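Peer 1: just a sequence and a predicted model for now, questions to come.
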Amino acid sequence: MMRLDLEIDLLFIEIGDRINIPITNDKILFQNMSSSESSEDMDRWQSVFAAVTDSELRFYESAPWSGEAWRAPAEAYSLIATRLVGSGKRAELPEFSIRCATVEGVITHSLRAETHRDLAGWAKALVNGSHASAVTQRELVCRCVWKGRPAQLVIHYENGFTLLEAGTGSRTLWRYSFDKLRNSSDDGKRYLWLDFGSGEETEVELDMEGCPKPIVFILHNFLSAKIHRLGLSA
């Protein structure tokens, strides 16, 4: 049986509005029981039972043997807002890191497995899961403020970016396809910047009225899934 250990490395606290991400019926794609290797590791690593469903990465203190326990993980993160950011071998076991965007900010976890094959299996499950979740959700709609005007930002997996005027009319203020995006950045607190080319009119500043990190991570997974669909590496 393969093993997976968890270490919480870093937590940035940034308060923001909640983003509702649709959750589909759970289907276990990958799950595992973990343990620590030595008493020295016990001071650093926490043993967990981990599972990747079709929508979430879940951590349990022990294996959930009932439906009620399965529905109550110690921690759960939406795959569509989770990114694999690196791998390596700092100690005797291979490790990799993931970043999970939440409404409070970004949580970084370091994970490790017994072998590189185990590590590759987890990495594949997480990457494929985030891509599948992006394809399933297809669209993110969130409120924002643009140039002092209440609006709705729509990011669609196929159609790209659309900004709609808030209200019953939903007049389109601007629209850009993904290939027009040159750069994106945020302040980690409430502002999101999108650069769609040269000129002031294509440099967009949006007040997301809360932490923009989940939106940024979902955008990145949309783009990564589209690149993967073309047979390229993100």
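Peer 2: That came through, no problem.
Peer 1: can we go C-alpha only for contacts and neighbour counts from here?
Peer 2: Noted.
Peer 1: what's the local residue count around the nearest residue to Ile8 once chain neighbours are set aside?
Peer 2: Nearest-residue entry for Ile8: His109, 4.9 Å, with adjacent residues in sequence omitted and distances by Cα to Cα, 6 or more residues apart in numbering. His109: 17 surrounding residues under other Cα atoms under 10 Å.
Peer 1: name the helices or strands packed onto the strand or helix carrying His109?
Peer 2: Secondary structure from DSSP states H and E places His109 in strand 105-113. Strand 105-113 sits against strand 4-11, strand 95-102, with contacts defined as 3 or more Cα pairs under 8 Å, 6 or more residues apart in numbering; DSSP states H and E.
Peer 1: tell me what angle the first one forms with strand 95-102.
Peer 2: Using axes from the mean of the first three to the mean of the last three Cα atoms, to 10 degrees, the direction of strand 4-11 lies 50 degrees away from that of strand 95-102.
Peer 1: give me the residue at the spatial middle of this protein.
Peer 2: Ala81 (1.6 Å; Cα atoms, centre = their mean).
Peer 1: pretty sure that one is in contact with Ile218, am I right?
Peer 2: Yes - in this structure Ala81 lies within contact range of Ile218 using Cα atoms under 8 Å: 5.1 Å.
Peer 1: this is the comparison structure:
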Amino acid sequence: MQKQSSSYSRKQNHNQQSQDNLTESNISPLNSQNKDLSNTKKSSTTTTSQQTSNDSMLYETKRISLRLCYIFRRSSVTNDILVLSSSSSSSSSSTTTTTTTPITAPSTSTTNGSILDIVLPYAQTCYSVRFVDDMHARKWFHIIHSKISRCLLEILPEIEEYFYVARHANEVKALGWLTEQVNNDETTSLTKSWKPVFLVLTDAEICFLCCAPVSRQTCREPDLVYSILSTRLVQSSRDQINDGDVSLLSLRVGTKFGVVSHTFRVETKADLNYWTKAISQCLQSAVVRIKEVVFPCKWNNRTCKLFLHYEHGFTLYSDPTDSVTSAGNATSTGNVRLLWQQPFEKLRSSADDNEHLLTLDFHGEEGVVELDFGTSPKPFVFHLHAFLSAKAARIGLVG
């Protein structure tokens, strides 16, 4: 058993019994060091009293609450690295991250077992358990994973209250730990680095937290926040290197700087179904609820506002502050003028340069329309995809 830590050790109550706690033996806290159960020093061969033996066993027993913890399985056929968060207590800007050691199989053996990493809620400390083979590791993984999932359901109302107060979220649609693939100094062509990320999907946003939502402050200041309408769920794929149920889930986000991609590792098929269904349903519900979004842009060198409506499609209005006079029209200063309107059904195609220009090709008189957004038009493109997906789902074209 190993422990990677960048912070603390806690006093444990050995008399309290709970089925949501995990008891582990032969563990003593270490700071920024690894301790492997297989490397524990052998006890002396000299005869000792029974009382001394019992005291030693009691001292080396660690009880871990599984509340808001995360479990990660490293197979013997991969060299995955788990990257932990920097210590939040450090005042220095140059903090270091703690990483787990990849499994390295000796030349005399074709397998070196599997390791289960149990990450504590602040994602700064983890306990690692090495098993003799993948079968036992997989069995214990599912036992611990199910208990962690049950604990998460029990405290869901508490987390929903945090997000309602901190971010005015009406409802938490999905939440839980995933690991995101990251670039790390220890990453090579034969290894992958994964960082635990706690995702919270609300009715309007998807929030990335570096640790579990243990307080309102954590919910108030997530690491990343994306509008659900700016996200797109890419079709999941199975991790070809890992065995078992491990899958890869990609999330693409349209921002004013372009497209941002996040690749997550999902440990079980049930978790994969949970996240794909939750994101898809939340996206459709958000479109129906919001109905309309507005994007400032320029058309024919005049400042405009492009309205994207769930029912009416595209509508372009002149900006009341614009003083440009179009051919044959009076100056529109102080007035809002309808420039053109097109339903979704007339859109044949769209294209953009990922910098500032977007082209919409409509059937009929309007033809090709070129819009200048000033920044990357990807936010509009992703919103358009969300609206079209919601309309397709409404008429039964998608599940």
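Peer 2: It's in. Source: prediction; values computed, not measured.
Peer 1: could you tell me the TM-score of the two chains?
Peer 2: Laid over one another, the chains give 0.83 as their TM-score (TM-score structural alignment, normalised by the length of the first structure), with 215 aligned residues with a Cα RMSD of 2.6 Å.
Peer 1: quick one: map Glu220 of the first structure onto the second structure.
Peer 2: Wrong residue type there; residue 220 of the first structure is His, not Glu. Mapped onto the second structure by TM-score structural alignment, His220 of the first structure lines up with His385.
Peer 1: where's that match relative to Val129 of the second structure, distance?
Peer 2: In this view, His385 of the second structure and Val129 of the second structure are 44 Å apart by Cα to Cα, to the nearest Å.
Peer 1: can you check Trp299 of the second structure too?
Peer 2: 61 Å.
Peer 1: about what we covered before: ok, His385 and Val129 of the second structure, which is more surrounded?
Peer 2: Val129 (19 against 16).
Peer 1: what is the equivalent residue in the first structure for the more buried one?
Peer 2: Using TM-score structural alignment, Val129 of the second structure lacks an equivalent in the first structure.
Peer 1: tell me the secondary structure at Val129 of the second structure.
Peer 2: strand (DSSP: H, G, I helix; E, B strand; the rest coil).
Peer 1: and for Ile80 of the first structure?
Peer 2: helix.
Peer 1: contacting residues around it?
Peer 2: By Cα atoms under 8 Å, 6 or more residues apart in numbering, the contact set of Ile80 of the first structure is Ser55, Gly129, Ser130, His131, Ser133, Ala134, Phe217, Ile218, Asn221.
Peer 1: give the equivalent position in the second structure for it.
Peer 2: The equivalent of Ile80 of the first structure in the second structure is Leu229 (alignment by TM-score structural alignment).
Peer 1: relative to Ala166 of the first structure, which of the contacts of Ile80 of the first structure is nearest.
Peer 2: Closest to Ala166 of the first structure out of the contacts of Ile80 of the first structure is Ile218 (22.0 Å), distances taken as Cα to Cα.
Peer 1: just give me the match in the second structure for the residue nearest to Ile8 of the first structure.
Peer 2: Counting by TM-score structural alignment, the partner of His109 of the first structure is His262.
Peer 1: from Phe373 of the second structure, how far off is its match?
Peer 2: 25 Å.
Peer 1: how about Gln235 of the second structure?
Peer 2: For Gln235 of the second structure, the distance to Phe373 of the second structure equals 29 Å [Cα to Cα].
Peer 1: looking at those two, which one has more neighbours?
Peer 2: Using other Cα under 10 Å, the more surrounded residue of Gln235 of the second structure and Phe373 is Phe373, with 22 against 10.
Peer 1: for that one, which non-adjacent residue is spatially closest?
Peer 2: Cys297 (4.5 Å).
Peer 1: which one is Lys378 of the second structure nearest to, not counting chain neighbours?
Peer 2: Per Cα to Cα, 6+ apart, closest to Lys378 of the second structure is Gly254, 4.8 Å.
Peer 1: can you pull the contacts of the one you found?
Peer 2: Contacts of Gly254 of the second structure by Cα under 8 Å, 6+ apart are Ser230, Thr231, Val260, Lys378, Pro379, Phe380, Val381, Phe382.
Peer 1: what about the first structure, which of those hold up?
Peer 2: By both residues aligned by TM-score structural alignment, their matches' Cα atoms under 8 Å, the contacts of Gly254 of the second structure still in contact after alignment to the first structure are Ser230, Thr231, Val260, Lys378, Pro379, Phe382.
Peer 1: generate a PyMOL selection restricted to the buried subset of these.
Peer 2: Remark: buried members of these, expressed as a PyMOL selection using 16 or more other Cα atoms under 10 Å:
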select buried, resi 230+231+378+379+382
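Peer 1: and of the kept ones among the contacts of Gly254 of the second structure, the nearest to Pro157 of the second structure?
Peer 2: Distance to Pro157 of the second structure, by Cα to Cα, is smallest for Thr231 among these, at 25.7 Å.
Peer 1: how about that closest one, what does it touch?
Peer 2: Leu251, Arg252, Val253, Gly254, Phe382.
Peer 1: can you count the residues close to the aligned residue in the first structure for the second one?
Peer 2: Taking TM-score structural alignment for the superposition, Arg252 of the second structure sits opposite Arg99 in the first structure. Taking other Cα under 10 Å as the criterion, the count of residues near Arg99 of the first structure is 20.
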